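>>> The following block contains a protein sequence and its predicted model.
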Amino acid sequence: MSIQIWSYLIVGFTFALYIGVAIWARAGSTNDFYVAGGGVHPVMNGMATAADWMSAASFLSMAGLISFMGYDGAQYLMGWTGGYVLLALLLAPYLRKFGQFTVPDFIGERYYTQTARLVAVICALFVSFTYVVGQMKGVGVAFSRFLGVEFGTGVLIGSAIVFFYAVLGGMKGITYTQVAQFCVLIFAFTVPAIFVSLQMVDHPVPQIGMGGNMSDGTALLAKLNQLSVDLGFHEYTKPNKPRIDLFCVTAALMLGTAGLPHVIVRFFTVPKVKDARMSAGWALLFIAILYTTAPAVAAFARTNVITSIDNVDYEQVPKWFNSWEETGLLKFEDKNGDGKIQYYNDQNEAFVNGVANERGWEGNELVTFDRDIIVLASPEIAKLPAWVIALMVAGGLAAALSTAAGLLLVISSSISHDLLKKWLMPKISEKGELRAARIAIAVAVLVAGYAGYNPPDYVAAIVAFAFGLAASSFFPAIILGIFDKRMNMQGAVTGMIVGLVFTASYIIYFKFGGGTPDQYWFEISPEGIGTIGMLVNLVISLIVSRLTPAPPDTVQELVENIRIPRGAGKAVNH
């Protein structure tokens, strides 16, 4: 059977599975809708957390980034993994002890003002919406290539699927759907990696195979380094970015993870604090499977791409090349009109004066790859069976849809619970609140789908912006709210506003306002500016809190109490 038929069969089966699970686990109350009734088993919650956290950026884009950036791509690997550890160990147990099920709830209660709650809601909506746009683009990429539909149609189909099970099931439906999605995405990511590892270095474990030798006895990474240098790129295993930017991007991703609302709420879906800690450990184990495999997938894909298309007549390019060209996500510009795809090292004088001049060179004819296609294209490039390629498609869709659903729930709960129930309409009935939450999801799906159709960048970059915004707005308010009794509402609100505005302004200017890399402050890119925004937030919060009245005694007692690991109850709906 063809790749398209296999894709329809496998993707169709997984979609039917998700919808079936959503119907089985549909929400009947606001407690079910927001925190799945608080009765999810730690292992199941660990799987759901892993699926929620491993978005399209992890599945589709991270290996693509590492493949193109080499050493520099490690910032995404370290930042997201380290951030999850920070969240699981330092923040989640205390937030779970607090007993509320949204971050704006914690900030509103901890900082004893509706102003703080409103700022937190705005931050949550801003961060979650930025993040969900990346997921919608990932859905469109997968659909456009393998299901024979246009990119925009793919985004529309994915939006419809998410809308169905998020609106119907809420957190309860999403949780059990995400368990199924985790099984699909982890199987889909590792099976092709095992096939390619066996093919290239004759080793079944990709993580070990990446450091192995190819059939000619050459070490894979050594060959990849040499290929990169020969073609005018930097060595794959050496840094190419300023160290300060590597540090800031890694820190922004790490601190942003710790402030992501859709991940934090996962720790309210289990019965006890002990279960929250256990589910965090299980999630880390499940996450590590994909994250240790991604660098191997990146190295294998990069090697295969270079060796399969360099100095090849355009009329004789592999079938996968033409297929991806049709999507518009891969392009080739023949600058000298010789009909060949060629690279050359313009730093090598002998090469330039010899081969390059002989070929009538007019500049590097770089094939333009959308970085988000590398993972999906890798099985095709390696000529794996059609069912393996289709499985990868199903996994990419599972990763994007699972995270999109969690984010949409955050958006809906921020509007229905934090804005309506806790502020504008405190007397709203449970049925009315549930209806408002579902309407909010519907509107969010439509807006996110439109933005996903016109994304500002590749998936991981969009997600990196979301993490930077979370780091600069939420992280100081949460960490100081837990560990600093003296932190008051004036300090927290001022810090959140300044941190968010500073970071968003920097990102908007350099991504959409005409700013150029040579204008970066201290060589820090938009993806890393969230670290500086976090420090600005932290300093301003501390200064303002010390110049204004201390919080009420009841609030200070609350801060003391949430650090005591006893007596934690279930999440409550005040």
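Structure's in. What do you need? Numbering: from 1, shown residues only.

>>> From here on, just use CA atoms for contacts and neighbour counts.
OK.

>>> can you count the residues close to Val536?
Neighbours of Val536 under the rule other Cα atoms under 10 Å: 21.

>>> Verify the stated contact: it with Thr494.
No: using Cα atoms under 8 Å, Val536 makes no contact with Thr494, being 10.6 Å away.

>>> all strands of the stretch 401-550 of the chain, in order?
Assigned by DSSP state E, counting those that start in this stretch, the stretch 401-550 of the chain shows no strands.

>>> contacting residues for the residue nearest to Pro42 when sequence neighbours are not counted?
Of all residues not flanking Pro42 in the chain, Ser279 sits nearest, at 4.3 Å (Cα to Cα, 6 or more residues apart in numbering). Contact analysis of Ser279 by Cα atoms under 8 Å, 6 or more residues apart in numbering lists Pro42, Val43, Met44, Asn45, Gly46, Phe267.

>>> ok, and here's another one to check against it:
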Amino acid sequence: METQTLIYIFVGLSFALYIGIAIWSRAGSTKEFYVAGGGVNPVVNGMATAADWMSAASFISMAGIIAFSGYDGSVYLMGWTGGYVMLALLLAPYLRKFGQFTVPDFIGTRYYSSAARVVAVICLIFISFTYIAGQMRGVGIVFSRFLDVPIDLGVIIGMGIVFIYAVMGGMKGITYTQVAQYCVLIFAYMVPAFFISFLVTGNAIPQIGLGSTVNDGSGLYVLQKLDLVLQDLGFGAYTDGSKSMVDVFCITAALMIGTAGLPHVIVRFFTVPKASDARKSAGWALVFIALLYTTAPAVGAFARINFIETINEQDYSEAPAWFKNWEANDLIAWSDKNGDGKMSYRAGDAFEGKPEFTGTTGASGERSIANMPSTDSDNEIYVDRDIMVLANPEIARLPGWVIALVAAGGLAAALSTAAGLLLVISSSISHDLLKSTFRPQITEKGELMAARIAATAAIVVAGYLGIYPPGWVAQVVAFAFGLAAASLFPAIFMGIFSKTMNREGAIAGMVTGLLFTFAYIAWFKLLSPETNNAAHWLLGISPEGIGVVGMLLNFAVAIAISRVT
């Protein structure tokens, strides 16, 4: 059977499964819509939480970032996994014990303030829409390549799928859909990792394969070979970092603290029967997450080796089929700068506005590179980092069914998180703004209808952000974590552990942290991308790590205001 036919079958069956679960578990009350009735088993909730949290950034983009940035990519591994431990130990049990439906609900009730609730909703919407842009971008990339449609149309198709099971099923439908999505995505991630690890090193376990010797008779270990190959091509050593220590620390801390402040992850702990179950589900989720996160470094390293060996100095007329497939979607491209007909992969940017990794990051998001001018560097190949995991099976010439499985897994990862974020947005608008603030007399039926309308509107906005994203998937998601660290986390943390924190301090802190962090990110990523380098950053801290400074400002302003009011 042809690979394309297998892709249609795998993706079609997975979509039918998700939609079937949504119809079977359709929410009939606001409690089922917001927290799945509050009776989800801890193991089931752990699996759903893992799927909710392991977004397109984890499945599609993280290994690609590691493949191209090497040591610098470790900040994503350390930050995201460490943050989950912090969330499980510090916040989840206490929030579950408090007994509210949403994060703004907790903040509004804890600080006895509708204003604090509204500010929390605003922070949540900023965070969620920034996060969801990355997910919809991931959906578009998967659809564009594997279903042979433009990225924009792929985003729209993804919007339609999410609309069906998020708007109909609510948290109840999403929970059981995410269990299925976790099974799909982890199987889709691990199977090609086993294959490729065995092909490259002779060891089928990727975590061990990363520390093994390469199957080419050189006697070199995987990372040794990568260092030598990349340095020969003008890149820095794979195992050397180009980021400053302060930036590495701040990005890791922002991702870690941001994880503990992400509303769509926190709300999952409201779905279990009691506080002790919240701890158990957090532990199970960490086990499920570790399967992918301990595999990602190996996948990234193997992908870079295979990519270079497959492409560098090959005649374009004899380019492998996978290159032409991705080239059709403008996610990889070649510019014959020296006229020899061969594809030369070197350090530097191949096209203006389409950066190859050189130790810093640049602007991204253009929709076409067909007419973009080349740069003066020797590099002739542009490759989008977000395609590496998806293209890996094709590069390694794995069977068609593995390629189809990866397509289904990438969609599962992106759609699971997108659904969770959309639910958080809709419940905040319907429950926190309407029911708890502006229209307390609204009926349960009216509130449920408002939640579904809000989810529909959120899907439309999310689709727009997916079509015009401000960066790569993992990059965009990192911004969301920074916003969460700077705005919601301090208010939640002090709400749990400080008896003296009041509403004036919490509101002032959230506003300060959100505005500072958002302004910093917007300036360097949207308004003045040409200045986005260490020479212009505050204290050498990149936009991905500035959430730590925003968090410190939040704490400082909140404590100061609470002392004088």
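Here it is on my side, so go on. Everything quoted here is computed from the prediction, not taken from an experiment.

>>> so what number do they get for TM-score?
The TM-score (TM-score structural alignment, normalised by the length of structure 2) is 0.93; 534 aligned residues with a Cα RMSD of 1.2 Å.

>>> Closest to Gln207 of structure 1 out of the contacts of Ser279 of structure 1?
Gly46 (22.7 Å; Cα to Cα).

>>> Can you tell me what that closest one aligns to in structure 2?
In structure 2, the residue equivalent to Gly46 of structure 1 is Gly46, according to TM-score structural alignment.

>>> Test my guess that its match contacts Trp284.
Yes: when contacts are counted by Cα under 8 Å, Gly46 of structure 2 is listed as touching Trp284 (5.0 Å).

>>> Against Tyr131 of structure 1, how distant is the nearest residue to Ala36 of structure 1 once chain neighbours are set aside?
Excluding the flanking residues, the one nearest Ala36 of structure 1 by Cα to Cα, 6+ apart is Lys172, at 3.9 Å. Separation of Lys172 of structure 1 from Tyr131 of structure 1 (Cα to Cα, to the nearest Å) stands at 22 Å.

>>> okay, these two: which has more neighbours?
Per other Cα under 10 Å, whichever of Lys172 of structure 1 and Tyr131 has more neighbours is Lys172, with 31 against 27.

>>> A helix includes that one, no?
Yes: judged by DSSP: H, G, I helix; E, B strand; the rest coil, Lys172 of structure 1 forms part of a helix.

>>> if I pick the aligned residue in structure 2 for it, what's in contact with it?
Alignment note: Lys172 of structure 1 maps to Lys172 in structure 2; criterion TM-score structural alignment. Residues counted as contacts of Lys172 of structure 2 (Cα under 8 Å, 6+ apart) are Ser25, Arg26, Ala27, Glu32, Phe33, Tyr34, Val35, Ala36, Gly37.

>>> Adding distance to Phe516 of structure 2, write these out as TSV.
Output for these, formatted as TSV (distance: Cα to Cα, whole Å):
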residue	distance to Phe516 of structure 2
Ser25	41
Arg26	40
Ala27	39
Glu32	36
Phe33	34
Tyr34	31
Val35	32
Ala36	35
Gly37	37
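
>>> Take these and keep only those in strands.
Nothing among these maps onto strands, per DSSP state E.

>>> Of those, just say which sits nearest to Phe518 of structure 2.
Distance to Phe518 of structure 2, by Cα to Cα, is smallest for Tyr34 among the contacts of Lys172 of structure 2, at 28.0 Å.

>>> what are the ranges of the helices in the stretch 351-500 of structure 1?
Taking DSSP state H, counting those that start in this stretch as the criterion, the stretch 351-500 of structure 1 contains helices spanning 357-358, 374-381, 386-413, 430-453, 459-483, 489-512.

>>> wait, which of these is closest to Gly99 of structure 1?
Per Cα to Cα, nearest to Gly99 of structure 1 of the helices of the stretch 351-500 of structure 1: helix 459-483, 13.3 Å.
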